[in-house]
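Participant: just the structure for this:
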Amino acid sequence: MASSCSFDVVSDFDYQEMVNTVDQVRREIKGRYDLKDTNTVLDLNPTEIVITTNSEFTLDAVTTILQMKAAKRQLSLKIFEYGKIESVSGSRVRQEITLRKGIEAELAKKISKQIRDAFKKIQVSIQGDALRVSGKSRDDLQEVIQFLKQEDCPVALQFENYR
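Facilitator: Okay, here's the model as predicted:
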């Protein structure tokens, strides 16, 4: 096989699934007796979720619900980066949860080095916030995917454009 095969390693999530997850959390908050009168607000935008509620105990319950609903919708919990809990007007608390997207440069270099050390016939190039992995054999690329799935990476990894 003379032609080269490749795939991209990315860290991304389905935004529509995140919208559905937040909607489910809002519905559960309205329906649960212990959370009904807490005036909890979830604001979602493409880069973060902001939770405002009346106590840290309620905030903990809401983040647990968020994690459960996200896991049921096949969203990795590694995309959530929790900010510190801030006090806002009165006894209310607020927390920003950043939604991670993309592979940072330092992490990309580390993953690239791990692949090159483990697989001598594979080439890895960093392209923005993704990695392009290429080689002559599709079997070698399958081994790289299995290797990356076994590694404990701080971000959720997906494999796209397998050619």
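Participant: C-alpha only now, for contacts and for neighbours.
Facilitator: Noted.
Participant: list the buried ones in stretch 18-37?
Facilitator: Using 16 or more other C-alpha atoms under 10 Å as the test for burial, stretch 18-37 gives 18, 21-23, 25-26, 28-29, 35.
Participant: correction: the previous question concerned stretch 122-130.
Facilitator: Quick answer for stretch 122-130 (16+ other C-alpha under 10 Å): 122, 124, 126, 129-130.
Participant: which two of these have the greatest separation?
Facilitator: Maximum pairwise distance in these, criterion C-alpha to C-alpha, is 19.4 Å, between Ile122 and Asp129.
Participant: coming back round to it: among the buried residues of stretch 122-130, which ones are in strands?
Facilitator: Among the buried residues of stretch 122-130, the ones falling in strands (DSSP state E) are 124, 126, 130.
Participant: and this one, so I can compare the two:
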Amino acid sequence: MAKDCSFDVVSEVDMQEVDNAVNQATKEISQRFDFRGSKASVTLEGIEIKVAADDDYKLKNVVEILQAKVIKRGISLKNLDYGKVEAAFSGTARQIIKIKKGIDKENAKDVISSLKNSKIKVQAQLMDDQVRVSGKNKDDLQNAIAHLKQGDFKIALQFVNFRS
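Facilitator: Here you go, the predicted structure:
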């Protein structure tokens, strides 16, 4: 009797790596010549990264530094949700960047419909903030993973709990 195999599709972020990226960005900003004497800062508070600078131009540079550090730490930029740039006191600018964790219903529907449209013989269902994909054949599951890796989704996907 054939038994079902399965894996979970998740969107997770290692918060320790985010903290390391923020610390590296802060260190680079403190050492850079063009930020000497400026009010540029990057802080991590919960699942939000708060970025502040003297003006929009410097804020954009600080965000680019942060993005470079985040990429080096192996975190996808798809997991960052950029808020609008706000004017703060005394002419400074700030921006809040939220870290997206888990797969929301809209993105889960995209993942599930992508698998259904691919005609791969697997079943997908939403479970809390992840998608469980199951099938009778391991090869079908590997094809499903390859299909999802090629897809362009609004979030970064990881594949965990492969059970055979």
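Participant: the strands in structure 2, which residues?
Facilitator: Under the criterion DSSP E, strands of structure 2 are mapped to 5-10, 41-45, 48-53, 80-82, 86-87, 93-99, 123-127, 130-135, 158-163.
Participant: show me which residues of the second one are buried.
Facilitator: Looking back up the chat, that one is strand 41-45 of structure 2. Going by neighbour count (16+ other C-alpha under 10 Å), the buried part of strand 41-45 of structure 2 is 41-44.
Participant: list of residues touching it?
Facilitator: With C-alpha atoms under 8 Å, 6 or more residues apart in numbering as the test, strand 41-45 of structure 2 has contacts from 19, 22, 25-26, 29, 49-53, 62.
Participant: could the residues you listed go into a markdown table alongside distance to Ile97 of structure 2?
Facilitator: As requested, these are exported to a markdown table (distance: C-alpha to C-alpha, whole Å):
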| residue | distance to Ile97 of structure 2 |
| --- | --- |
| Asp19 | 13 |
| Val22 | 12 |
| Ala25 | 14 |
| Thr26 | 15 |
| Ile29 | 18 |
| Ile49 | 5 |
| Lys50 | 6 |
| Val51 | 8 |
| Ala52 | 11 |
| Ala53 | 14 |
| Val62 | 12 |
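Participant: let me see the contact set for Ile96 of structure 2.
Facilitator: Listed by C-alpha under 8 Å, 6+ apart, the contact partners of Ile96 of structure 2 are 48-51, 82-85.
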